[in-house]
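> got a structure for you, letters missing:
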């Protein structure tokens, strides 16, 4: 549902007195205009409604204007509150510094926001091949399959922003075929993970192999999504796979990819019988493919969500650095064995005044960098306030914010690579630093990250009596080691002299 801003059309002269304003209003009319959504056969349209009232309004006129205001409020609430989690969002302005290659597709456009962009003509042709494959696999006619997609098109259309960029593709003549062909493309790309190649059109298989990395990067962009109801509708007509959930193996592979465990395409067909490596939540209704993958990458935040400082005390800082962590006896440790990929970040005290900060290792390939920043953008768009929701709602923002705070110099990237906190290849150290610099400026702080900051502050306060001698030792450790070496030499000399004396 889309709406333009409303406006009161009245003159505004700061030098007018109340009497002059009243005199003007006796000879003029006050006009109120707004754009309201209206249903039609061609989908949601904008209808300009104008109400003009005399300067001395009647009761009926006021009632009409009140009704218009109520309708505007209702439309706004429906647009920004009621369906916020299901909306097909645009990339948030707060992440304006993020490089365009992480938010604009280059191979395949899904949905209206980037439809028709240059360089994606080949993918449009492939979508027709995928649609033909869907018709064949469904055992239905093209008209039957197309009709079921059209039956959910009004719901799908209401989830997009009807702005200038997408408006020309929102009429039935463009929108319905777009939903059908884009949905078929996604369905066949996900089915390709468990269906043998000889059951597919060979041209389609060749295209998937040749453009695999770019496709699974593009389809994880926030502005490159279609409502899940479209994909789900087409899936219902596909033959059953190795799992009751036809997307399960695809999502499992995507999660492995974020952990630097992407299965080679030549081996994926041999793994069809072992697809149950995610616990499917049958109650979760994803808004789109990005939301689906994010849900199973984040995991469940089973930790106590009530990490609190003593009453009245606030975190002294919302940022940390590698040097500051080391200075207070905290070591970054990559958390290898964990089912939850991102949400499981925690501080674990150990002996003395030391502690380990366990962090899921970061494998920052070009694709992973795209997935993460778009998942974070999705969290920012669908949840205006992180304080009053579960920590998993801001898990990706927390994960990225942690690394953005840790990595403020290129040397820090090298340090985290040595510790295996940044795992594998991917972006160079310079590109990694630029990536986190661009997303760390205006991103809201997630609850997981804030919990870690609070835990670090509590750790520092509770063990402050041990921190002072530890810091003194670390600051002067070179001198201490020199003194210890001298003492060792002296003891050795004295021991030799004692031995000679005894002889």
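That came in fine, so what should we check first? Note that this is a predicted model, so its numbers are computed, not measured.

> CA atoms for contacts and neighbours, from now on please.
Noted.

> Endpoints of stretch 329-348, how far apart?
With CA to CA, to the nearest Å as the measure, the first residue of stretch 329-348 is 12 Å from its last.

> What of stretch 350-370?
From its first residue to its last, stretch 350-370 covers 36 Å (CA to CA).

> now do stretch 330-341
Distance between the two ends of stretch 330-341: 22 Å, counting by CA to CA.

> got the buried residues for that stretch?
Applying a neighbour-count criterion of 16 or more other CA atoms under 10 Å, the buried positions in stretch 330-341 are 330, 331, 332, 333, 334, 335, 339, 340, 341.

> here comes the other one, which I'd like you to weigh against the first:
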């Protein structure tokens, strides 16, 4: 009964969103439907035949109009522009605010994506200057990255995204030329609990871009492993899992010479974090280094999430970072071994020096008596 009531509520909300799109700019129903109809044939071809095979063209068009109007009005409600929010019907705002987490979850599901040409067709009916897509993109990025990074760039929409999920994926991935690895390492010989032994310290990058991952030298002994910080909760894990699923669907072989490195950035990033985490204590270490931020998931919840990611397909960003770590450690083999010895045995070494210091102190204390005895 609850499920049916929920679905009916959403259908009523979608109808209201359509009315909003029509009435706000004094448009007609025919205008709205004609705009979507011009891209409907192309949009239909993007769906699997089994999904839309039983839906006739009229019903498909109605569904596209309804879903796209709903999405556009929801995105408006997330704007920082008071004119944008104020223009949304109060009845819509009430539902958007009370059901925000559920709605955001649903619009991030890969199977719920609306072809972007359809969304763009509806967006043209929003009064100019009222809707700012950048606001919605930025608010969505803040779910994943709690704080704006010092060198974070404003996302520029200069290509045609496939849909909203693809657009948001592009906005968090960033842009960087990633070479295909010459060889694939089977596994990394390091884990987070061993990094400190060889002088590798974790650090959050300064861009928040997922592709901004790698290793840099920090003096003669130390290495910095930097990667994008992340906030984990139900909302962000849903986003990331669906973005990873999108990458798996779009690129059959991440390591194919024709594949672009950023096309698998989410999978590489998640797999790299999964490689780092073997215990709940490792999650705590990620928090200490500010790789994981915000309240969100507990250490146990975050550990369970990462534990389920080990079977993700290997991408060039992951493979190159692993190779970079192993090459730099091998290049500094002697220094690394010396540092590792002192790191593993520092308690024993400290104890020995304490004992030696104590003995020296005693000898100094008894020195006058020793000389008197002579």
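Happy to help now that I have it. Treat the numbers as computed from the prediction; the structure is a model and nothing was measured.

> returning to what we had before: out of the buried residues of stretch 330-341 of the first structure, which are inside helices?
Among those, no member is found in helices (DSSP state H).

> okay if I get the residues you listed as a markdown table plus distance to residue 410 of the first structure?
Conversion of these to a markdown table gives the following (distance: CA to CA, whole Å):
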| residue | distance to residue 410 of the first structure |
| --- | --- |
| 330 | 21 |
| 331 | 19 |
| 332 | 17 |
| 333 | 19 |
| 334 | 19 |
| 335 | 23 |
| 339 | 30 |
| 340 | 28 |
| 341 | 25 |
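
> Just flag the most distant two among those residues.
Within those, 330 and 339 form the most distant pair, 23.9 Å apart (CA to CA).

> about what we covered before: now, among the buried residues of stretch 330-341 of the first structure, which is nearest to residue 240 of the first structure?
Comparing every one of those with residue 240 of the first structure (CA to CA), the shortest separation belongs to residue 339, at 27.0 Å.

> mind listing the strands for the stretch 101-250 of the second structure?
Counting by DSSP state E, counting those that start in this stretch, the stretch 101-250 of the second structure has these strands, from start to end: 200-204, 214-218, 222-227, 230-231.

> so which of those is the most packed in?
Each of the strands of the stretch 101-250 of the second structure was given a mean neighbour count from mean count of other CA atoms under 10 Å, and the largest, a mean of 22, is that of strand 230-231.

> okay, stretch 21-28 of the second structure sits on what stretch of the first structure?
When the first structure is aligned by TM-score structural alignment, the counterpart of stretch 21-28 of the second structure is residues 134-141.

> The alignment partner in the second structure of residue 390 of the first structure: neighbouring residues, count only.
Under the alignment defined by TM-score structural alignment, residue 390 of the first structure is paired with residue 260 of the second structure. By the measure other CA atoms under 10 Å, the count of residues near residue 260 of the second structure is 19.

> Name all residues that make contact with the residue nearest to residue 260 of the second structure when sequence neighbours are not counted.
The shortest distance from residue 260 of the second structure to any non-neighbouring residue, by CA to CA, 6 or more residues apart in numbering, is to residue 178 (7.3 Å). Listed by CA atoms under 8 Å, 6 or more residues apart in numbering, the contact set of residue 178 of the second structure reads 260, 261, 262, 316, 317.

> ok, residue 178 of the second structure to residue 274 of the second structure distance?
Look at residue 178 of the second structure and residue 274 of the second structure: by CA to CA, they are 21 Å apart.

> now swap in residue 132 of the second structure and tell me
The gap separating residue 132 of the second structure from residue 274 of the second structure is 36 Å, by CA to CA.
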